[in-house]
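**Q** this one's structure only:
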């Protein structure tokens, strides 16, 4: 089961994140094998917080050349997006509490991801929709370096919205099968 979960996340990363160029910085660590895929078996916030801290500590003890980033995949917990969104506040608190502010940055993905001020069906939400809830730990130094070398990084979100907005219904079904496999 864990292998299938990781494979579905890897496919999403290849086909959606890199394939649509939603994150222009993801291609290199994907190709170099510098992404850790950690599947969490937890079903409660406290245990998930402990796992998130362990992943930050692992990044601490591993060079960026070996491990650039971690995707903590949460298939059995935080299925409701409101619960997931609330958990993100705890995760940010954890980062601050352990003096990881400015060291690690948290990005988040969820099958029902919804940006503030949008409706669930708005296409822009597709940019952060993944097969499972995912807590993505990024190295702040790497993000800053990449953004400094990228022309017009402020245009990335608008470009992403245009990309997903330009997808046909069939392309959406192919790229986001998990969104169409369940009752929505």
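**A** Structure's in. What do you need? Since the structure is predicted, the reported quantities are computational estimates derived from the model, not experimental observations.

**Q** When you work out contacts or count neighbours from here on, use the C-alpha atoms and nothing else.
**A** Will do.

**Q** my guess is residue 15 meets residue 175, correct?
**A** Yes - using CA atoms under 8 Å, residue 15 makes contact with residue 175 at a distance of 6.7 Å.

**Q** what about residue 83, neighbour count?
**A** 12 (other CA atoms under 10 Å).

**Q** ugh, wrong one, residue 12
**A** Other residues lying near residue 12 total 19 when counted by other CA under 10 Å.

**Q** go on, the one 3 residues further on?
**A** The number of residues packed near residue 15 is 15, by other CA under 10 Å.

**Q** ok, it - contacts?
**A** Going by CA atoms under 8 Å, 6 or more residues apart in numbering, residue 15 touches residue 175.

**Q** Equivalent analysis for residue 163, please.
**A** Here residue 163 is in contact with residue 20 (criterion: CA under 8 Å, 6+ apart).

**Q** does it belong to a helix or a strand, and which?
**A** helix 156-165 (DSSP states H and E).

**Q** Tell me the gap between the helix or strand that comes right after that helix and the middle of its chain.
**A** Sequence-wise, the next helix or strand downstream of helix 156-165 (DSSP H and E) is helix 169-175. Helix 169-175 sits 20 Å away from the centroid of its parent chain (CA atoms, centre = their mean, to the nearest Å).

**Q** Against that first model, consider the following:
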């Protein structure tokens, strides 16, 4: 089933607004989102090579565009990665692409997936929701922006992760589902 780009964009924005910003899961999301500095790209690549070409283009665009215009990019593919394990394994290739572009220490890529699961954590553990998005998503982040965000939030990235898990545990699975339910 092909999901319309407008639906993918609306679902992704809903997730950003309700979960990422609404629960403050990412300490710098609100500021870049309200300034329209978050680029959301819906990929329609039919195979991995084409998706990697899109990743190449988005990395180039991000590093060649001032942060005031585009601070971060979400590359979303609604159908190419239905299996989380395949998507998670693909992250090794993504890391290689970042290295090929000589962007280690400049750009980092976080991954989000509807069935995201941390290693050693049960599939139904609510902590997995910190990295669950409506569709498989690569989040291209400027390292400088991440460092500033972490510093402004107390300087401890592990504390942010732990706070997010506590927030989700307090919310619970039914609260998470209610939060993301569309009106």
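**A** Good, I have the coordinates. As the structure is a computational prediction, the values presented were derived from the model and not from experiment.

**Q** what does stretch 41-53 of structure 1 correspond to over in structure 2?
**A** Stretch 41-53 of structure 1 corresponds to residues 44-56 in structure 2, going by TM-score structural alignment.

**Q** Buried residues in that stretch, which are they?
**A** Neighbour-count burial for stretch 44-56 of structure 2 flags 44, 51, 54-56 (criterion: 16 or more other CA atoms under 10 Å).

**Q** sorry, back to before: give me the stretch of structure 2 that the helix holding residue 163 of structure 1 matches.
**A** Counting by TM-score structural alignment, helix 156-165 of structure 1 falls onto residues 160-169 of structure 2.

**Q** And that stretch, what's buried?
**A** By neighbour count with 16+ other CA under 10 Å, stretch 160-169 of structure 2 contains the buried residues 160, 164-165, 167-169.

**Q** Centre of the chain to that stretch, how far?
**A** With CA atoms, centre = their mean as the basis, stretch 160-169 of structure 2 stands 17 Å off its chain's centre.

**Q** mean offset of that stretch relative to structure 1 (after superposition)
**A** Its matched residues in structure 1 lie on average 0.7 Å from stretch 160-169 of structure 2 after superposition (mean CA distance after the TM-score superposition for structure 1).

**Q** And the strands in structure 2, which stretches?
**A** Here structure 2 has its strands, by DSSP state E, at 38-42, 72-76, 107-112, 137-142.

**Q** quick one: contacts for the residue in structure 1 that residue 80 of structure 2 lines up against?
**A** Aligned against structure 1 by TM-score structural alignment, residue 80 of structure 2 finds its counterpart in residue 77. Neighbouring residues of residue 77 of structure 1 by CA under 8 Å, 6+ apart: 42-44.

**Q** Could you dump those residues into JSON lines and include distance to residue 142 of structure 1?
**A** Converted to JSON lines, the contacts of residue 77 of structure 1 look like this (distance: CA to CA, whole Å):
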{"residue": "42", "distance to residue 142 of structure 1": "29"}
{"residue": "43", "distance to residue 142 of structure 1": "31"}
{"residue": "44", "distance to residue 142 of structure 1": "31"}
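
**Q** Quickly name whichever of these is closest to residue 136 of structure 1.
**A** Closest to residue 136 of structure 1 out of the contacts of residue 77 of structure 1 is residue 42 (16.5 Å), distances taken as CA to CA.

**Q** How about the closest one: what's its closest non-neighbour residue?
**A** Excluding the flanking residues, the one nearest residue 42 of structure 1 by CA to CA, 6 or more residues apart in numbering is residue 48, at 6.1 Å.

**Q** roughly how far apart are the one you found and residue 148 of structure 1?
**A** Look at residue 48 of structure 1 and residue 148 of structure 1: by CA to CA, to the nearest Å, they are 33 Å apart.

**Q** can you check residue 12 of structure 1 too?
**A** To residue 148 of structure 1, residue 12 of structure 1 is 27 Å away according to CA to CA.

**Q** ok, now residue 128 of structure 1?
**A** Note on residue 128 of structure 1: its distance to residue 148 of structure 1, by CA to CA, is 23 Å.

**Q** what do you get for residue 124 of structure 1?
**A** From residue 124 of structure 1 to residue 148 of structure 1 the distance is 25 Å (CA to CA).

**Q** between the two, who's got more neighbours?
**A** More crowded of residue 124 of structure 1 and residue 148, by other CA under 10 Å: residue 124, with 22 against 11.

**Q** The more buried one maps to what in structure 2?
**A** Under the alignment (TM-score structural alignment), residue 124 of structure 1 pairs with residue 127 in structure 2.

**Q** Assess the claim that its match and residue 168 are in contact.
**A** Yes - counting by CA under 8 Å, residue 127 of structure 2 does reach residue 168; the two are 6.3 Å apart.

**Q** for residue 111 of structure 1, what are its contacts?
**A** 129-133, 178-179 are the contacts of residue 111 of structure 1 under CA under 8 Å, 6+ apart.

**Q** how about 7 Å then?
**A** 129-133, 179 (CA atoms under 7 Å, 6 or more residues apart in numbering).
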